[in-house]
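> Next come a sequence and a model predicted from it.
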Amino acid sequence: MNRLIKNYKAFLIPVGTIATLLLVTSIAKADQVTPDKVATAVDNVWVLVTAFLVFFMQAGFAMVEAGFTRAKNASNIVMKNLMDFAIGSVIFWLFGFAFMFGKDAGGFIGTSGFFLNDSFKHLGLSIPLTSFLMFQTVFAATAATIVSGAMAERTKFIAYCIYSAVISFIIYPVVGHWAWGGGWLSKLGFIDFAGSTVVHSVGGWCALIGAALLGPRIGKYTKDGKVNAIPGHSITLAALGTFILWFGWFGFNPGSTLSGMNEKIGDIAVNTNLAAAMGANLAMIYTWLKYKKPDVSMTLNGALAGLVAITAGCASVNPWGAAIIGGLAGILVVVAVEFIDKKLKIDDPVGAISVHGVCGAFGTLMVGLFALDGGLFYGGGIKQFLVQLAGVASTFVWTTVTAFILFAIIKITVGLRVSEEEEIEGLDVAEHGATAYSDFVMKSQAVK
C-alpha cells in the first residue's frame, strides 16, 4: 500500500505542476498579459501604497502638533489636521492639480485639466492618471498641514480653513509647476526629488508669515522681551507622531520614483533613514553639550529636520552625503528654533518654520554640493548650486508674498486670531464646544 501511495504521489506531482503551468499560461494568454502590463501594474500598486503611507503622515503631524501644544487645544489641532486634508483633497482635485501639472504657460503655471477633464498625456505617465492624482494630493495636504503647528493655540478655525484651501488651490501648485510640472525651474535643471522646497519650504514659509502676523500666544514673552517657555502637554504624543512621520517618509521619498521597478528605491530609503538618524543624533549631542542635558523635543525635531533636508537630494547623493546633510540639519534646526524664538520673537509652538522652512531650504541647497552628478564636491562646479539657490530664493519670495496677502485679507475680513478670553479658555471649548480630555480636570495654563 505504501508503495502504491508513493507511486501515486510520484505521478501526481509532475502532472499537477504541468496542469498549473498550463492554467497560468492560458490565463496569461486570455488576459494578454505582457511585460509592459506587469510593469505598469507594479508601478501602479507601488504609487498607491506609498501614497497611503504619505496620507498616514497626517496622523503623524496631528500627534506632533497636539503633543507640543497644551491639552486645552488638542481637539482643535486634530480637527485642523483632518480638515486640511478633507478641504485640500477637493480643492486640489478641482483646481490645484491643473495649475500644477496642466499644459505649461510661460513656465509659470498650468492652464489645462481643471476638474481632471484632460488626459494629461503630456506628462508621459506610466501609471493611471487617478493614481498620480492621489499621490500628488497627499503631497499637497502635507504642505498645507505644516502651517497649523506654527499658528497653533490662537488661530480662528474659519481662518485656518480658508488659508488651507488657498494653499492647496494656488500657492503650492504654482511652485510645484515650476519644479515638477514643466515650469521654468525644471528647465533650468533644478533638483528637488521629493519636495524639500516644493512641499516643506512652501509650508514653512507660509507658517513664518502666518505666525508673524498672528502674534505670539498670551504669556509667551515677558514685558521685557524674555522668552517664557510654554511646554506642550504630551511629549509621548509628539514622539509617536515623529515615529509615524519617519515611517511615512519611506513612502514620501521612495514613492516619488513613481515606479516599483526603479532600482534606486533601496538607495533612496537608506539615504532617507540615515539622514533622519543623523539628524536625531546630532540634535541630541548638540543640546546635550549646550544645555547639559539631551533635549527630547529638540531631538525629535532633529529627526524631522534630517528627513526634510534629505527629501530634495535623496536620489542624487550617496549615503555619506545623506548622513552629512541630515546631521547638519539636526544642528541647524536647534539654532533656527532659538533664533526665530528669541531674536525674531515669532512664536512657533512646534518648530515648524525651522524644521520645514529652514531645513527644507538647506537640504535643497546641499544638493548643489553633494549630488553625485553635478554637485560641487564631485567635480560639477558651481552651476547646480546656483540653480538650487534660484529655486530656494524664488520659492521664498513667491510664498512669503502670496502668504502675506492671504493672511492680511483674512485678518481684515473674518479675523485671524481668537479673542483673549477664548485663547485662555482653550480653542477646544471656544471653537468646538468640546474638550479632548473630558474626563480630566483641566487646569488653566494661561501665563499672567
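Thanks, I have it.
> C-alpha only now, for contacts and for neighbours.
Noted.
> Check which helix or strand Val392 maps to.
helix 383-412 (DSSP states H and E).
> Quick check, Ile171 in contact with Thr400.
No - taking CA atoms under 8 Å as the definition, Ile171 is not a contact partner of Thr400, at 9.7 Å.
> the more surrounded of those two?
When Ile171 and Thr400 are compared for neighbours, Ile171 comes out ahead with 27 against 21, by other CA atoms under 10 Å.
> and that one, what does it touch?
Val202, Trp398, Thr399, Thr402, Ala403 (CA atoms under 8 Å, 6 or more residues apart in numbering).
> Look up how far Val174 lies from the fourth one.
If I follow you right, that is Thr402. Thr402 sits at a distance of 11 Å from Val174 (criterion: CA to CA, to the nearest Å).
> Looking at those two, which is more packed in?
Neighbours were counted for Thr402 and for Val174 using other CA under 10 Å; Val174 has more, 29 against 17.
> coming back round to it: most neighbours, which of the contacts of Ile171?
The contacts of Ile171, ranked by neighbours (other CA under 10 Å): first place Val202, 33 neighbours.
> That one reaches Ser394, doesn't it?
No - using CA under 8 Å, Val202 makes no contact with Ser394, being 10.8 Å away.
> Give me the next element, helix or strand, following the helix holding Val392.
Next along the chain from helix 383-412, counting by DSSP H and E, comes helix 420-425.
> ok, second structure coming up, stack it against the first:
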Amino acid sequence: MEEVTTIALEQAEMIHAIDSVWVAICAAIIFLMEGGFALLEAGFVRAKNAMSIIAKVMIDIAVGGLAFYIVGFGIAYGNSNGWFAFDIGITTEDLGLGLTVSNKLFWFIQLGFAIAAISIVSGAVAERMKVWAYAIFVFVFCAIMYPLAANWVWNPEGWLAVRGFNDFAGSSAVHAMGGFAALAAAIVLGPRIGKYQPDGTSNPIPGHNLPLAAVGGFILWFGWFGFNPGSTLSAVGNWELIGTVVTNTFLASAAGGVSTMLYTYFRYGQIDVTMAINGVLAGLVAITAGCNVVDSNSAIIIGLVAGVLVDVAVLFFDKIKIDDPVGAIAVHGINGLFGTIAVGLFASESGLFFGGGIDLLATQALGVLVIGSFSFLVTYLLMIILKKTVGVRVTPREERAGIDAVSFGVEAYTVFE
C-alpha cells in the first residue's frame, strides 16, 4: 500500500511539473504579444508619435500588471456571487477550476490576458491622448473593469459561466471588452487634427513604418499560439484538445488574411497589405471564443467572414468620423462580437448549424452584448470624468509637433548630421 501511495504521489508531482512548464511557456509567449502590440501600433502611426505608443504599452504592462495583482485577480477569481468577488490579491485557496498549477502561475497567465485587453485601447487613442490620463484609465480597467468580465465568463460561479457561455480564450472577455472600450475612448477624444474635412470626407494619415507594423502583426500571430492553447491550463490529458485549438487558430487566421486580400483586391483593384495584417488578426480574434468546440472547416468559415468584416467595419467607423489609427475597434470589438456569436452557430455539438438549437446562440449573444455594453458605458463615463478633471487630450500644439518630442523629449528616429 505504501508503494502504491508513493507511485501516486510521484505521478501527481509529474503532472504538476509538466502542466506548470506548459502554462509557464504559454504565459511567456502571451507576454511577448505586448511587443507585437507595440510594434504594430507604432508602425501604424506617424513617426512623431511612435515613442508615445511604446510608453503606453509599457504603462499597460507595468501599471496594469500591478493593478491586476493588487485588486483585479481577486475580483475575477475570488469567491463570486455570480457578478463579482471581494477577495484581494492572490488567494491560496482552491479556485474551483481544477488547476494542476499554482495559483501564482495561473495569475501570471491571466495577467497576459488582462494587459492584452487594455493594449487594444492604446492603439485607438494613439497620437492624441495624455499619458497620465491614460495611466489612470489603465489602472481602473485592469483593477476593476476587465476582472468583472473575467468573473462573469471564467469564474466557476460567474453568471455567464453558469449559463454555459463558451468563450474559451477571450473573444468576448478580452477582445470585445477591449474593443468597445476603445470605441468609447475614441468617441470622447475625438478625431486627430486634420483627419476629417469640414465636408466630412476623410484624409488618410498613413503609418510611418508599415514593415514595423507587419513585424508586430507576426509577433501577435505567434503569440496567439500561446494565448489559445494556453487556455487549456494543462498539458496532461489535453493533447487532443491542444491539437484542435492550435489547428483551428491557424486556419481561421490564414482564412482571415486570404479573405481580406481577396476583398480588397476586388473592391479597390489591389491588395491592401495593411488591411491584410488586420485580416489575420481579425480571424484570430474571431476564433478565440470557439477554437475548442468548432471543427476545422467551421474555423475556416469563421476566418473568411472575419477577414471581410474587419474591412467593412474600418470603413464604417471612418465614415461616421470615429478616428481609430490602427483599426483596433474593427479588429477586436467587431470581430470579438462576431466570434462569440459564431460559437452559437458553429459549435460542433450544440451550435445552431449543427442541430443544437438556439439556446447556446442566445446565451452567446446575451453575454457578448452585456460585456460590450458594460465596457463601452463604463469607459465612456470614466473618460468624461477624466476629461472634466485632469484632461484627456494633448494640446493642439503638442499634437501638431508630435507627442514624442513635447511630452517625452525623445524622437523615434534621430537624424545625425
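Thanks, I have it. Being a predicted model, the structure only gives us computed values, none of them experimental.
> in structure 1, which residue is closest to the centre?
The centroid of structure 1 falls nearest to Thr142 when counting by CA atoms, centre = their mean (4.4 Å).
> which residue in structure 2 lines up with that residue?
Following TM-score structural alignment, the counterpart assigned to Thr142 of structure 1 within structure 2 is Ala116.
> Figure out how far the one helix or strand that match maps to is from the centre of its chain.
Taking DSSP H and E as the criterion, Ala116 of structure 2 maps to helix 103-124. Relative to the centre of its chain, helix 103-124 of structure 2 is centred 8 Å away, using CA atoms, centre = their mean, to the nearest Å.
> Can you point out the buried residues in that helix?
By 16 or more other CA atoms under 10 Å, the buried positions in helix 103-124 of structure 2 come out as 106-124.
> try stretch 202-220 of structure 2
Neighbour-count burial for stretch 202-220 of structure 2 [16+ other CA under 10 Å]: 202, 207-210, 212-220.
> Tell me, how many residues neighbour the aligned partner of Trp249 of structure 1 in structure 2?
In structure 2, Trp249 of structure 1 lines up with Trp224, judged by TM-score structural alignment. Residues near Trp224 of structure 2, counting by other CA under 10 Å, number 25.
> In what element of secondary structure is Trp224 of structure 2 found?
With DSSP H and E as the test, Trp224 of structure 2 turns up in helix 210-227.
> Now that helix on structure 1. Mean distance?
In the superposition with structure 1, the average deviation recorded for helix 210-227 of structure 2 is 0.4 Å (mean CA distance after the TM-score superposition for structure 1).
> From the contact counts, what lies against that helix?
Counting by 3 or more CA pairs under 8 Å, 6 or more residues apart in numbering; DSSP states H and E, the packing neighbours recorded for helix 210-227 of structure 2 are helix 2-44, helix 239-268, helix 273-288.
> I'd like those as a markdown table, with distance to Val131 of structure 2 and mean neighbour count appended.
Output for these, formatted as a markdown table (distance: least, CA to CA, whole Å; neighbours: other CA atoms under 10 Å):
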| stretch | distance to Val131 of structure 2 | mean neighbour count |
| --- | --- | --- |
| helix 2-44 | 15 | 19 |
| helix 239-268 | 33 | 21 |
| helix 273-288 | 26 | 30 |
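> now for those helices, which one comes closest to Ile384 of structure 2?
helix 2-44 (24.5 Å; CA to CA).
> so what's the residue nearest to the centre of structure 1 up against?
Here Thr142 of structure 1 is in contact with Met57, Gln58, Val199, His200, Gly203 (criterion: CA under 8 Å, 6+ apart).
> Surely the last one and His356 touch.
In other words, Gly203 of structure 1. Yes - between Gly203 of structure 1 and His356 there is a contact under CA under 8 Å: 6.9 Å.
> any shared contact partners between these two?
Common neighbours of Gly203 of structure 1 and His356 (CA under 8 Å, 6+ apart) are Ile146.
> element containing the counterpart of Trp178 of structure 1 in structure 2?
Matched across to structure 2, Trp178 of structure 1 falls on Trp152, judged by TM-score structural alignment. Per DSSP H and E, Trp152 of structure 2 falls inside helix 146-154.
> Check which element follows that helix along the chain.
Following helix 146-154 of structure 2 in sequence, per DSSP H and E, is helix 159-163.
> elements contacting that next one?
helix 146-154, helix 359-388.
> need these in CSV with distance to Phe266 of structure 2, can you?
Formatted as CSV, these follow (distance: least, CA to CA, whole Å):
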stretch, distance to Phe266 of structure 2
helix 146-154, 39
helix 359-388, 32
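> and of those helices, who's closest to Gln11 of structure 2?
Across those, closest to Gln11 of structure 2 is helix 146-154 (CA to CA), at 28.0 Å.
> quick one: which of the helices and strands packed on helix 159-163 of structure 2 is nearest Leu97 of structure 2?
Nearest of those (CA to CA): helix 146-154, 8.8 Å.
> That closest one vs structure 1 - mean distance after superposition?
With mean CA distance after the TM-score superposition for structure 1, helix 146-154 of structure 2 averages 0.5 Å from its match.
> Kindly calculate the angle that that helix makes with helix 103-124.
120 degrees (axes from the mean of the first three to the mean of the last three CA atoms, to 10 degrees).
> Show me what helix 146-154 of structure 2 is packed against.
helix 73-77, helix 103-124, helix 159-163.
> switch to 7 Å and redo it
Applying 3 or more CA pairs under 7 Å, 6 or more residues apart in numbering; DSSP states H and E, we find helix 146-154 of structure 2 packed against helix 73-77, helix 159-163.
> Check those helices for me and report the most buried one.
Comparing these by mean neighbour count (mean count of other CA atoms under 10 Å), helix 73-77 comes out on top with a mean of 29.
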